[in-house]
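[1] Just need the structure, nothing else, for what follows:
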Amino acid sequence: MRGYRTAALTLATATAATAVALGACGHDNPSRHGEIIVASATGNASMSAAITAPLSRVGSCIGLGESLVIWPEGTTWDASTATLTLADGDTVELGEELHTGGGSISPHLLAADSEELAQALTDCKAPPDQDVWVM
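    Okay, here's the model as predicted:
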């Protein structure tokens, strides 16, 4: 099916959300890298939900559908081509659907864990009542 990608994720990159939200399991603080927020996952936390949505602008950052996303370490954004390159090398263009794993967490819980992440969410103009998807 054209315009539809499935991201293969490893345990370490797919599931850092619990560690981000609770500040446990050796998960480094996510930080803003241009138009994306990237996490450095070093723990063993896991989330097992799935999402299928188009790559989109959420506020001033890149997300899926209406959700801001914290992308796994190694993910990059090329604004000149509007292309996201995931840690495994797969690429997704703005508007293209992506099917991936992870889970959603309240931005309030995420912001309480890290001043840097709180600032990144503010800078991205993330909707305060919309959960953040963490891959």
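
[2] Going by C-alpha atoms from here, please, whenever you check contacts or count neighbours.
    Fine.

[3] how near is the nearest residue to residue 35 once chain neighbours are set aside to residue 102?
    Once flanking residues are discounted, residue 35 sits nearest to residue 61: 4.4 Å by Cα to Cα, 6 or more residues apart in numbering. Relative to residue 102, residue 61 is positioned 18 Å away (Cα to Cα, to the nearest Å).

[4] Neighbour count: these two, which is higher?
    residue 102 (24 against 21; other Cα atoms under 10 Å).

[5] From residue 125, how far off is the more buried one?
    From residue 102 to residue 125 the distance is 22 Å (Cα to Cα).

[6] next up, for comparison:
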Amino acid sequence: MLERPMPVRHPRLAAANLLLLALVVACGEDDSADADPSSSGNGPVVAHRAEGDGSGDGALIEGSLAMSGGCLLVGDLPVVWPYGTTWDAEAQVVRLSDGEVVASGGRVSGGGGYHYLGDLAAEFAEPLADCPTNKYEEVAMFNAGEQITVTE
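    As a prediction, the model looks like this:
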């Protein structure tokens, strides 16, 4: 037995609902809330999302800043920068949270640690996945709230 479709009693409401549905389907999901602020719009800089309390790993990260394959390296390792570090695309320099600027060849040092790329959270590992690493596939990771020292 065939059922008759229900009559539309409010054609304007039905049309509005169809339009809304079409807009939702056409626009898709808005991924901007999920975007990684550490790398989106910040070129090759991968940085912590939150400032942190200053605690963290106790190793000294030290070396010259270099660009290789579109990745920033400190020494020969890809690097995760402290919170607030950004990339200045016009000047092609790293801008630290205190406003200090580091150009390629500049020497930086600060507290942090060395971690295997495979052990990092996806927010850090994914943008660094194609970067050159040492034979141990390590990444230098400054502590989130670390103040970086720059020496030329």
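
[7] re the thing from before, contacts only, for the residue nearest to residue 35 of structure 1.
    34-37, 68, 124-125 (Cα atoms under 8 Å, 6 or more residues apart in numbering).

[8] Tell me the buried residues within these.
    For the contacts of residue 61 of structure 1, a burial check counting by 16 or more other Cα atoms under 10 Å picks out 34-37, 68, 124.

[9] quick check, residue 115 of structure 2 in a strand?
    Yes: using DSSP: H, G, I helix; E, B strand; the rest coil, the assignment for residue 115 of structure 2 is a strand.

[10] Aligned against structure 1, show me the partner of it.
    Here residue 115 of structure 2 is matched to residue 105 in structure 1, going by TM-score structural alignment.

[11] wait, doesn't its match sit right on residue 128?
    No: the pair residue 105 of structure 1 and residue 128 does not pass the contact test of Cα atoms under 8 Å, sitting 11.6 Å apart.

[12] Compare these two and say which is more crowded by neighbours.
    A count of neighbours by other Cα under 10 Å puts residue 105 above the other of residue 105 of structure 1 and residue 128, at 16 against 12.

[13] what's near enough to touch that one?
    The contact partners of residue 105 of structure 1, by Cα under 8 Å, 6+ apart, come to 17, 21, 131-134.

[14] quick one, strands of structure 1?
    In structure 1, the segments counted as strands under DSSP state E are 4-6, 28-33, 36-40, 49-58, 61-64, 67-71, 76-78, 83-85, 91-93, 97-105, 132-134.
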